[in-house]
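# Structure, please.
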Amino acid sequence: MNAPDPKRTVVMVVDDAIDSIRMISDALEGAGMTVLVALEGNQALTISQNITPDIVLMDAIMPNMDGFETCRQLKQNPEFLDTPIIFMTGLSDTEHVVMGLNSGGVDYVTKPINTTEVLARMQVHLTNARMARSARQALDTAGQNLFAVGRDGDILWATPQVHQRLTAGETSHQNELGQRLKTWLGHSPENGHSLTLDFLPEPHSVEFLTLVDNREYLLRLHEVQQPTAATAALREKFSLTGRESDVLLWIANGKTNREIGQILDMSPRTVNKHLEQVFRKLGVENRTSAAAAAIRCLARG
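Below is the predicted model of the structure:
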């Protein structure tokens, strides 16, 4: 399949009715858009493996796989995070409207299609999608690895880097992520508290920032480094516990108690308690002297 012209809006139309596709395609192409056609859900999923359209027009009722299930599966692809999906249906009752929105759709239009209305709605959703995509990319560029989840732990949105890190593993990892976040958030963590995600291919921690509109939890993803050789050297040299050596190592790296707490998934107060024991065992009175002792130990190692 040839790649679409990047300067033109790419629309994927998913519909099993040939006459309907022909009418819609003519209107979209007349508006200067590139049209990709799928006659059923599986065909749409196949196209999505190679091309991410700017917007999708989805027939709700199709044989084999209906539009609702097709939408759900498309939205599992991180590339479709900001791709608006508009349902086309002859069913305007509340049940089917809700099904469309719950499966990941942003809007619906009823058949027979009014192409002028469809084009107007498409422009609104395309503008919103591009603004959202630009905002996420800007946050990534600024090093703000942010994402939001609902009360069930499912990701509502994420910056591109976060999506890549959280969806890079197996499906079981993604299910584990949702369950852990749901349980953790159910205990109403305080701002700045962190959760360690040690089951991911690369260990990370999640910092709770705030609750938006009482339904959207804003979180920041942190990469957790595990310098085991260095902590082992400090533990042996100064007769420290594992946690004490972890704290001392990050003190030597110039981290604050708050930052160490985020990295090691503990409160700043707990970090301070470990630090008191570190001072006692090293025979020093402050973090500067402790850091210097640790650096000398590691330099000799």
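# going forward, measure contacts and count neighbours with C-alpha atoms only.
OK.
# buried sites along the helix or strand that Ala138 is a member of?
When elements are defined using DSSP states H and E, Ala138 is found to belong to helix 115-141. For helix 115-141, the neighbour count (16 or more other C-alpha atoms under 10 Å) marks Thr115, Val118, Met122, His125, Leu126, Ala129, Ala132, Arg133, Arg136, Gln137, Leu139, Asp140 as buried.
# Show me which of the residues you listed is closest to Ala232.
Ala232 has its nearest neighbour among the buried residues of helix 115-141 in Asp140, at 34.2 Å by C-alpha to C-alpha.
# Pipe the buried residues of helix 115-141 into a markdown table and attach distance to Ile85 per row.
As requested, the buried residues of helix 115-141 are arranged in a markdown table below (distance: C-alpha to C-alpha, whole Å):
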| residue | distance to Ile85 |
| --- | --- |
| Thr115 | 16 |
| Val118 | 12 |
| Met122 | 9 |
| His125 | 9 |
| Leu126 | 10 |
| Ala129 | 11 |
| Ala132 | 15 |
| Arg133 | 15 |
| Arg136 | 19 |
| Gln137 | 21 |
| Leu139 | 24 |
| Asp140 | 25 |
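# what packs against the helix holding Ala138?
When contacts are defined as 3 or more C-alpha pairs under 8 Å, 6 or more residues apart in numbering; DSSP states H and E, helix 115-141 packs onto helix 18-30, helix 160-166.
# compare with the first, here's sequence two:
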Amino acid sequence: MTNIILVVDDEPANLSLATDVLESGGFTVLVSQSAEHALSILGEIDVDLVLLDAMMPGTDGFQMCQLMKKTPEYRDIPVIFMTGLSGQKDIVQAFDAGSVDYIVKPIQPAELLARVKTHLKNAQNTKYVYRAIDFSGHHFLASDVSGNLLWFTPQIPTMLDHTLTKGISCLPKDAMQWLLSCIQEPALADVRYRQPGRNDDFDIELSFMGQPDPGEYLIRLSIAKKGQEIACLQKRLGLTLREAEVLFWIAKGKTNRDIAEILSISHRTVNKHLEQSYVKIGVENRAAATARVLQALLT
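Okay, the predicted model is just below:
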């Protein structure tokens, strides 16, 4: 499978030259004469690298690069500027925007191919690391202090399925508040954030892992399946299956009537299981039972 390179330049002659060079190196080439059109291509096709001119009508190359780096789906695509601008200010601006390299026109074919191959290899190695982490069963994302996602391992979008994020770009308000609490109060770092998944079969759990770099906060994501949690309550609290199910839903804030409907049992039977469970776990009310259940599940 060949790598796909997107070349963005408003000059047809530059597009033609870059296409000839890249195709001679065995790459598949897509071209665009505007940043707006190029971004639409990125939304439809998995591009491996972008060669980008700096000065274009409308959205310029610097702005396009910044937009890419603010969009998690495009953030890891390497961007190489290929432009006639040679001033130090322009070069610095390109790297500040998030590019990995800067080539001043006229391009040298051998040099262009060498740079493209190197950055493709580096990007591929990063993908391999992320995939290896996912394959091992560990799923991570990084956020800034405002809850904007900086990066995430490949399975995160599938696992979240937009449950926790707004278009997979930032954490929701309550999760951001949880993160801020962890940052401001180190003693709260062991407190996990939980939110129901797409249905009642699982919960999404976030664990604060620390601050690997300034302004970057590492979070681990895991999926807690209801069946596994009920089995855990049975084992750790010495409950029957039905008692564990009733306490599980009590901890979720359900009323006795709700629980009766969920478990297809009578309201009186729910009360009986609750009374027996309270004795077994040494509590006297719903609030204490909820605290005991959460302690059992989170330790």
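# what angle sits between the helix holding Ala138 of the first structure and helix 18-30?
If you take axes from the mean of the first three to the mean of the last three C-alpha atoms, to 10 degrees, helix 115-141 of the first structure sits at 60 degrees to helix 18-30.
# Hmm, Ile281 and Leu237 of the second structure touching each other?
Yes - here Leu237 of the second structure lies in contact with Ile281, judged by C-alpha atoms under 8 Å, at a distance of 6.4 Å.
# What residue in the second structure is the furthest from its centre?
Relative to the centre of the second structure, and counting by C-alpha atoms, centre = their mean, the farthest-placed residue is Arg268 at 44.7 Å.
# Next one: that residue from Ile250 of the second structure, what distance?
Using C-alpha to C-alpha, to the nearest Å, one obtains 15 Å as the distance from Arg268 of the second structure to Ile250 of the second structure.
# how about the residue nearest the centre of the second structure, what does it touch?
For the second structure, the residue sitting closest to the mean C-alpha position, by C-alpha atoms, centre = their mean, is Phe152 at 3.8 Å. Contacts here follow C-alpha atoms under 8 Å, 6 or more residues apart in numbering; on that basis Phe152 of the second structure touches His139, Phe140, Leu141, Ala142.
# The first one matches what in the first structure?
Read it as His139 of the second structure. Aligning on TM-score structural alignment places His139 of the second structure opposite Asn145 in the first structure.
# ok, His267 of the second structure to Asn256 of the second structure distance?
When distances are taken as C-alpha to C-alpha, His267 of the second structure and Asn256 of the second structure turn out to be 6 Å apart.
# quick one, which of these two is more surrounded?
The neighbour count for His267 of the second structure versus Asn256, taken as other C-alpha atoms under 10 Å, is higher for Asn256 (19 against 15).
# ok so, going back, what does the residue nearest to the centre of the second structure align to in the first structure?
Using TM-score structural alignment to pair residues, one finds that Phe152 of the second structure aligns to Ala158 in the first structure.
# Point me to the helix or strand that includes Leu141 of the second structure.
Judged by DSSP H and E, Leu141 of the second structure forms part of strand 139-143.
# could you say what helices and strands that strand packs with?
Counting contacts by 3+ C-alpha pairs under 8 Å, 6+ apart, the secondary-structure elements packed against strand 139-143 of the second structure are strand 149-152, helix 156-160, strand 216-225.
# The same query, at a cut-off of 10 Å, please.
Counting contacts by 3 or more C-alpha pairs under 10 Å, 6 or more residues apart in numbering; DSSP states H and E, strand 139-143 of the second structure packs against helix 109-135, strand 149-152, helix 156-160, strand 202-213, strand 216-225.
# can you put these in JSON lines and add distance to Leu263 of the second structure?
What follows is these, written out as JSON lines (distance: least, C-alpha to C-alpha, whole Å):
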{"stretch": "helix 109-135", "distance to Leu263 of the second structure": "35"}
{"stretch": "strand 149-152", "distance to Leu263 of the second structure": "37"}
{"stretch": "helix 156-160", "distance to Leu263 of the second structure": "27"}
{"stretch": "strand 202-213", "distance to Leu263 of the second structure": "16"}
{"stretch": "strand 216-225", "distance to Leu263 of the second structure": "17"}
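# where along the first structure do the strands fall?
For the first structure, the strands defined by DSSP state E cover 10-14, 34-38, 55-59, 85-89, 107-110, 146-149, 155-158, 194-197, 204-212, 216-223.
# Dump these into CSV; add distance to Cys297 of the first structure as well.
Formatted as CSV, these follow (distance: least, C-alpha to C-alpha, whole Å):
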stretch, distance to Cys297 of the first structure
strand 10-14, 60
strand 34-38, 63
strand 55-59, 58
strand 85-89, 58
strand 107-110, 62
strand 146-149, 37
strand 155-158, 41
strand 194-197, 28
strand 204-212, 27
strand 216-223, 26
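# Overlap of the contact sets of Leu237 and Ile281 of the second structure?
Any residue near both Leu237 of the second structure and Ile281 by C-alpha atoms under 10 Å, 6 or more residues apart in numbering counts here, and that gives Arg292, Val293.
# And for Arg257 of the second structure, the neighbour number?
Here the number of neighbours of Arg257 of the second structure (other C-alpha under 10 Å) works out to 14.
# mind listing what the closest residue to it other than its chain neighbours touches?
In space, and not counting its chain neighbours, Arg257 of the second structure is closest to His267: 5.9 Å by C-alpha to C-alpha, 6 or more residues apart in numbering. For His267 of the second structure, the contacting residues are Thr255, Asn256, Arg257, Asp258, Ile259, Ala260, Glu261, taking C-alpha under 10 Å, 6+ apart as the criterion.
# Same question for His162 of the second structure.
When the contact criterion is C-alpha under 10 Å, 6+ apart, the partners of His162 of the second structure are Ile156, Ile168, Ser169, Gly197, Arg198.
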